[in-house]
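Peer 1: show me the folded form of this:
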Amino acid sequence: MEHLEIERKFLVKSDEFKQKATSQTRIVQGFLNTDSDRTVRVRISGDKGFLTVKGASNESGTTRFEWETEITAAEATNLIDLCEAGILEKIRFEVPFGNHLYEVDEFLSENKGLILAEVELNHEDERFEKPEWLGEEVTGQIQYYNSQLSKKPFREW
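Peer 2: Okay, the predicted model is just below:
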């Protein structure tokens, strides 16, 4: 499935979001390619596998092309073995707030201590409610991209 992904990304300043989460899923992901013009990601989310290609972000960092297809978990596991160094592990919490769904990633291993929230929008200037646990906006700040966290983990900052 392909579409333009429009999202904003924020630091999370408390774990209050966990009380409002409707689901949580363990995610393991790696990158076959981390070029900023075309990242290729392999992800195991729960018991499902996904292959995702993302294009370059626009100037504000909010919008980019995304293509994703589901693959088997076994295929994803085999592809992760081919990925560049720096496999990411995280727990994703889905947290509804207002008319939007926040995806909150609590990173593990080399990125432990980093918690990021993303909200997907229908258009770049769409208004959305911000929960009290949402911190500083980091949309477009490259060091927070998963592809970059796989190369330079949070604990090395």
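Peer 1: going forward, measure contacts and count neighbours with C-alpha atoms only.
Peer 2: Will do.
Peer 1: in this structure, where's the longest helix?
Peer 2: The residue-count maximum for a helix in the chain (DSSP state H) belongs to helix 73-80.
Peer 1: residues in contact with that helix: which ones?
Peer 2: 29-32, 42-44, 47-51, 87 (C-alpha atoms under 8 Å, 6 or more residues apart in numbering).
Peer 1: again with stretch 135-149
Peer 2: Contact with stretch 135-149 is made by 7-13, 31, 34, 39, 57, 59-62, 86, 88, 111, 152, as judged by C-alpha under 8 Å, 6+ apart.
Peer 1: show the contacting residues for the nearest residue to Phe107 once chain neighbours are set aside.
Peer 2: Distances taken as C-alpha to C-alpha, 6 or more residues apart in numbering put Lys90 closest to Phe107, at 4.2 Å, once the chain neighbours are dropped. Residues near Lys90 by C-alpha under 8 Å, 6+ apart: Arg26, Ile27, Val28, Asp105, Glu106, Phe107, Leu108.
Peer 1: by neighbour count, which of those wins?
Peer 2: When neighbours are taken as other C-alpha atoms under 10 Å, the top entry among the contacts of Lys90 is Asp105 (23 neighbours).
Peer 1: I have a second one here; can you model it like the first so I can compare?
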Amino acid sequence: MQEIERKFLITSTAFKQEATVSQKIVQGYLNSHPERTVRVRIKNEKGYITIKGKGDKTGTTRFEWEKEISLEEAQALIQLCELGVIDKTRYLIPKGNHIFEVDVFEGENKGLILAEIELSKVNDVFEKPDWLGLEVTNDERYYNAYLSKKPFTSW
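Peer 2: I've put the predicted structure just below:
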């Protein structure tokens, strides 16, 4: 139940040509406290509830627990979420032994495009595509919980 991930800005939309899957995602937060977040997500036609703990000093590692729930449950829980529901399309791009998840944000976060890669260990080596830009792993402004309260378009 440990998540190890790194986040990057994107330098071009060339990633779309390499994507094997795209998913529409709507997510909200029942709790967005910095020590723990409780997220409800609808991804395509499935629902999920996720609890995340506070990240380590580098921002790469934190506790994560996720459970699939019914679409109806997720839709009902989204209605109870804090203001600032996130709307985005996620593109999955395989590179070597890893998969990059590139999120293209809409609504109040329109214009923001972030890539994430989940790793099996902190010092895991991975292939960096040409469209991968500045690493923002430890910058809390790029956390979805932060973006739900202080959208990218307001920076």
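Peer 1: buried members of the contacts of helix 73-80 of structure 1 into PyMOL, please.
Peer 2: The PyMOL command for the buried members of the contacts of helix 73-80 of structure 1 (criterion: 16 or more other C-alpha atoms under 10 Å) is given here:
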select buried, resi 29+30+31+32+42+43+44+49+50+51+87
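Peer 1: same list (the contacts of helix 73-80 of structure 1) but as TSV, adding secondary structure and distance to Pro131 of structure 1.
Peer 2: Formatted as TSV, the contacts of helix 73-80 of structure 1 follow (DSSP: H, G, I helix; E, B strand; the rest coil; distance: C-alpha to C-alpha, whole Å):
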residue	secondary structure	distance to Pro131 of structure 1
Gln29	strand	27
Gly30	strand	30
Phe31	strand	31
Leu32	strand	35
Val42	strand	30
Arg43	strand	28
Ile44	strand	28
Asp47	coil	30
Lys48	strand	30
Gly49	strand	30
Phe50	strand	29
Leu51	strand	31
Ile87	coil	30
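Peer 1: farthest pair within the contacts of helix 73-80 of structure 1?
Peer 2: Pairwise distances across the contacts of helix 73-80 of structure 1 (C-alpha to C-alpha) peak at 20.2 Å, for the pair Leu32 and Asp47.
Peer 1: map Leu11 of structure 1 across to structure 2 for me.
Peer 2: Aligned counterpart of Leu11 of structure 1 in structure 2: Leu9 (TM-score structural alignment).
Peer 1: average gap between the strand or helix carrying its match and structure 1?
Peer 2: According to DSSP states H and E, Leu9 of structure 2 maps onto strand 2-10. Here strand 2-10 of structure 2, set against structure 1 after superposition, deviates by a mean of 0.3 Å using mean C-alpha distance after the TM-score superposition for structure 1.
Peer 1: if I follow the layout properly, Glu64 of structure 2 ends up in contact with Arg36?
Peer 2: No. The pair Glu64 of structure 2 / Arg36 is not scored as a contact, 9.7 Å apart, by C-alpha atoms under 8 Å.
Peer 1: who touches both of these two?
Peer 2: With contacts taken as C-alpha under 8 Å, 6+ apart, Glu64 of structure 2 and Arg36 have Ile51, Lys52, Gly53 as neighbours in common.
Peer 1: ok, which stretches of structure 1 are helices?
Peer 2: 17-20, 73-80, 146-149.
Peer 1: about what we covered before: just among the shared contacts of Glu64 and Arg36 of structure 2, which is most surrounded?
Peer 2: Per-residue neighbour counts (other C-alpha under 10 Å) across these peak at Lys52, which has 20 neighbours.
Peer 1: perfect, that will be all.
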